[in-house]
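>>> this one's structure only:
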């Protein structure tokens, strides 16, 4: 059995709930965006800028990005712990994926908030 070093102090139930909650947030975001594109006949820069000028939309997008980060982190940990047995290689890949996910989060934050 693989020790869950990525989630020290948490149980599989916690990861299960976190995955489901993040999936719900991501599904809501995707449905909202799909509805926006269906309801908007022509998406121009002004319309797109107006949508993301709203603070609620910025927060919703940021919550969706955090949900994506949590969902991806747990998924990557599960896949790597199941299929990559050498601890050094698994740790290196987890580190690489973690840095990549954090860079994506930072880029998304900068893009949405215009920092």
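Noted; the coordinates are in hand. Note that the coordinates shown come from a computational prediction; the quantities given were computed from them, not determined experimentally.
>>> Every contact and neighbour count from this point should use C-alpha atoms.
Will do.
>>> Do a quick rundown of the helices in the protein.
Assigned by DSSP state H, the helices in the chain fall at 12-39, 45-53, 55-83, 87-113.
>>> any idea which of those is most buried?
Among the helices of the chain, helix 55-83 has the highest mean neighbour count (mean count of other CA atoms under 10 Å), at a mean of 17.
>>> related to what we said a few turns ago, so can I have TSV of the helices of the chain showing distance to residue 6?
What follows is these, written out as TSV (distance: least, CA to CA, whole Å):
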stretch	distance to residue 6
helix 12-39	11
helix 45-53	34
helix 55-83	7
helix 87-113	9
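>>> what's the closest of those helices to residue 3?
helix 55-83 (8.8 Å; CA to CA).
>>> name the helices or strands packed onto that closest one?
The contact analysis (3 or more CA pairs under 8 Å, 6 or more residues apart in numbering; DSSP states H and E) places helix 55-83 against helix 12-39, helix 87-113.
>>> Also compute the angle for that helix relative to helix 45-53, please.
80 degrees (axes from the mean of the first three to the mean of the last three CA atoms, to 10 degrees).
>>> putting a second one here so we can go through both:
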């Protein structure tokens, strides 16, 4: 069986499930943050530090950042394979997106664990 190296999952079905699961994690994170902001009006720096210093919030945020990485990679791969037919150009664009997604993830990691 030939395996496509640029897909994140093992198959199209696996990619489909990963995209849906990562979307649910990101949705849950967004709902949580909006609910927290609504229930805590006038949020300042100390409240943000208190929120993000909890281990559960750090894990939830890293899980969301990982979901963003997976969701972004699969999404950009699907769009580029459909619309960019020149393989060198597609590879360059994919490389740029991978670097950006990894930069977001590592920035989130370092900022989050610095709290």
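Structure received. Not measured: the values here are computed from a predicted model.
>>> circling back: now render the helices and strands packed on helix 55-83 of the first structure as CSV, adding distance to residue 4 of the first structure.
Output for those, formatted as CSV (distance: least, CA to CA, whole Å):
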stretch, distance to residue 4 of the first structure
helix 12-39, 9
helix 87-113, 12
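>>> dump the residue contacts of residue 26 of the second structure.
64, 67-68 (CA atoms under 8 Å, 6 or more residues apart in numbering).
>>> Turn the residues you listed into CSV, columns for distance to residue 109 of the second structure.
Putting the contacts of residue 26 of the second structure into CSV (distance: CA to CA, whole Å) gives the following:
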residue, distance to residue 109 of the second structure
64, 11
67, 13
68, 13
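>>> Across to the first structure, which of the residues you listed hold up?
Mapping the contacts of residue 26 of the second structure onto the first structure (both residues aligned by TM-score structural alignment, their matches' CA atoms under 8 Å) leaves 64, 67-68 still in contact.
>>> Quick check, central residue of the first structure?
By CA atoms, centre = their mean, the first structure has its centre lying nearest to residue 68, at 1.2 Å.
>>> Test my guess that that residue contacts residue 21.
No - checked against CA atoms under 8 Å, the pair residue 68 of the first structure and residue 21 is beyond contact range at 10.6 Å.
>>> Show me whatever sits in contact with both of these two.
Common neighbours of residue 68 of the first structure and residue 21, using CA under 8 Å, 6+ apart, do not exist here.
>>> ok, now how distant is residue 36 of the first structure from residue 43 of the first structure?
9 Å (CA to CA, to the nearest Å).
>>> Burial check on residue 3 of the first structure, number of neighbours?
When counting by other CA atoms under 10 Å, one arrives at 8 neighbours for residue 3 of the first structure.
>>> distance of it from residue 21 of the first structure?
24 Å.
>>> just to revisit the earlier point, determine which of the helices and strands packed on helix 55-83 of the first structure approaches residue 52 of the first structure most closely.
Across those, closest to residue 52 of the first structure is helix 87-113 (CA to CA), at 7.3 Å.
>>> now the closest one and helix 55-83, what's the angle there?
170 degrees.
>>> mean offset of helix 87-113 of the first structure relative to the second structure (after superposition)
On superposition with the second structure, the average gap between helix 87-113 of the first structure and its aligned counterparts reaches 0.7 Å (mean CA distance after the TM-score superposition for the first structure).
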